[in-house]
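Chemist: the amino acid sequence is not available; the structure is as follows:
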């Protein structure tokens, strides 16, 4: 099995919590009634994904599975806000799919260059200066910060290549890639030389080039996980065009027609859509061909199926430029590399609202301070700029019995209910 290439990893990510607001009053000689000056807590750092073209594997995620961004600092007196937590940048190879670990839905396809905020940092809590009003001039309370978002995700690497080289092991795919590009894959005369995909940029002429990937050899049963199986079949998913390399030399006693059909059957079993991808058949090792009948049988078979066959010898550099020209011509007429659309829709969390909240009346007699762990989580999952989200939030509070408890404690119409960094006027 491949040990040096990691193309799937599960990680846990958590954004930083918001810092707490502080209770503070301005005290200065000869200045009477300085008033509240407690600063707000800083925002927690977010988890941000960024494409790094210097990375080609997910190897780093084998050794580190948990990523936590720093929290925001608490506020200070003198209306000084706490320092925001620094965003944690996680660098991934281009072409990495981010999936929700629970549902396997695609959250983001990291194929572009824009960074993606996977988990938002918690909002900082308000200091007491934030709560000062003409009727509430001496607020002796502040609010804690809200927790940052967390997520379990699966990272899955699907190489961004225009062209995928497919075929049985040891048919000359790595040699072909090394000849037509500047890639330097490991090449030797034994099966499964290629344990992870190699990419190379193929230059055709000024302004015309494409990316070719040498996909590790597929064997019969790969679609069911045999050999390297699904580990590498997934890398063909994005390729717009497949170059099917077939050994016609007969040096290993193989039947080129049977090999061609076997590989296409594996593609069909893995993905029927993938089996319909355009193909060019490259009959390789023609310079050491023992029986020309092998080539003619293969030609008749593939052309009968509508494919183009080109004769090449990658090792002898014969026919490779013609193959490159044919590939470039077909690519110019094909749609761009597939980019996967997000499938993930965040669902409102199931929050246990049965635990009692801490409710107390402020010194002014008209402000009610409400706090509690589940309320923190509820607020961190609420978009207060969205009407439906606010209605969902109000319904959760009502069903928890909060309003009933406030009425039992004597709240009056027009009183202020203060929930962390959110306030509203109470109306029955």
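Modeler: Cool, got the structure. Treat the numbers as computed from the prediction; the structure is a model and nothing was measured. Numbers count the residues shown, from 1 in each chain.
Chemist: CA atoms for contacts and neighbours, from now on please.
Modeler: OK.
Chemist: end to end on stretch 137-152, go ahead and measure it.
Modeler: 45 Å (CA to CA, to the nearest Å).
Chemist: roughly how far is that stretch from the heart of the chain?
Modeler: Remark: stretch 137-152 is offset 29 Å from the chain centroid, using CA atoms, centre = their mean, to the nearest Å.
Chemist: grab the nearest non-local neighbour of residue 61.
Modeler: residue 9 (6.3 Å; CA to CA, 6 or more residues apart in numbering).
Chemist: that neighbour and residue 66: what is the separation?
Modeler: 11 Å.
Chemist: more neighbours, those two?
Modeler: residue 9 (18 against 12; other CA atoms under 10 Å).
Chemist: let's bring in a second model and compare:
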């Protein structure tokens, strides 16, 4: 199934049923009077976060949704049946915006599994003519119509929810690392932009604590302006607690490796200053491509810096265990701080 993180749909709550105009007609009971029942209420419109969904793909195929209308009232003071509510199930992390006159307003931000938000009440059912009888109006020949439902144009935006985000330039080895540390099997290739959709992997510790790691598709300089895969995927970084910033040793100067990390950090700051301040674990990948002398020089530069840097080979596994331990350390610390 294709990953889709934005969609636009139209959804409406149900119309209330009309009240009934009816008069009691029974043998030997003259002037029976009005007995029209009320219409049923229309179904309400809800959205709910479903952890089993990962994409908005279905909403590219179906764009119109409507709750059930209420049934009209009937004679003998019988009330119409209420319409069934409509629940639209969305992936966890979806934001729901209402579009009106070209302006968007946030209606719901589904950040927790099972979270359910009411978007629109169903229309109220109309009153039957039995309600309008009075001393001066013995035979009302009118009833109240049902209230119309509410129609909404909605824009759905999915922002992947993850504890840690793997961030890096194209072909840095993020997908390879994710496949080594989790059961995820993302597409892997030896060319840029192999990953064109966010991939999620799950890590578990010895206590069966779960941590979700997202492989964010490769970003390049100018991503905040839409270059490369652009800011379409920068929004997914917003949901992560911390970042694992990965560079290939092919893209850095061993004597000045810090400069390599500045490219994407500048993009993060231009997109959102808050993102630039998020905790980062720095990783230099593909050390299997270096000679012993080159690796020693790079190791000396890392040791001389005060940065939190790991030298790894995601392909061969060297250094990965220490990196995973550091990722868990950040997870535990930030989880504790959030309580």
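Modeler: Nice, I can see it. Given the structure is predicted, the values throughout are model-derived calculations rather than measurements.
Chemist: let me see the TM-score of these two.
Modeler: Once the chains are laid over each other, their TM-score by TM-score structural alignment, normalised by the length of the second structure reads 0.90; 330 aligned residues with a CA RMSD of 2.3 Å.
Chemist: any idea what the residue nearest to residue 61 of the first structure aligns with in the second structure?
Modeler: Aligned by TM-score structural alignment, residue 9 of the first structure pairs with residue 7 of the second structure.
Chemist: for residue 393 of the first structure, same thing?
Modeler: Aligned partner of residue 393 of the first structure by TM-score structural alignment: none.
Chemist: number of nearby residues for residue 393 of the first structure?
Modeler: Neighbour tally, residue 393 of the first structure, other CA under 10 Å: 18.
Chemist: what do you get for residue 387 of the first structure?
Modeler: 10.
Chemist: also residue 137 of the second structure?
Modeler: 9.
Chemist: for it, list the residues it contacts.
Modeler: Applying CA atoms under 8 Å, 6 or more residues apart in numbering to residue 137 of the second structure gives no contacts.
Chemist: for it, helix, strand, or coil?
Modeler: Following DSSP: H, G, I helix; E, B strand; the rest coil, residue 137 of the second structure is assigned to coil.
Chemist: residue 314 of the second structure contacts residue 176, correct?
Modeler: Yes - taking CA atoms under 8 Å as the definition, residue 314 of the second structure is a contact partner of residue 176 at 6.0 Å.
Chemist: more neighbours: which of these two?
Modeler: Neighbours per residue (other CA under 10 Å) separate residue 314 of the second structure from residue 176, with residue 314 holding more: 24 against 20.
Chemist: excluding its backbone neighbours, what's nearest that one?
Modeler: For residue 314 of the second structure, the spatially nearest residue (CA to CA, 6+ apart) is residue 177, at 5.0 Å.
Chemist: what of residue 183 of the first structure?
Modeler: residue 200 (4.9 Å).
Chemist: now residue 60 of the second structure
Modeler: Residue 60 of the second structure's closest residue in space is residue 7 (CA to CA, 6+ apart), at 6.3 Å.
Chemist: distance from the helix or strand where the residue nearest to residue 61 of the first structure lies to the second structure after superposition?
Modeler: Element membership for residue 9 of the first structure (DSSP states H and E) is strand 8-14. Superposed on the second structure, strand 8-14 of the first structure shows a mean distance to its aligned partners of 1.8 Å (mean CA distance after the TM-score superposition for the first structure).
Chemist: for the first structure, which residue occupies the most central location?
Modeler: residue 98 (2.6 Å; CA atoms, centre = their mean).
Chemist: surely that residue is in a helix?
Modeler: No - checked against three-state DSSP, residue 98 of the first structure lies outside a helix; its state is strand.
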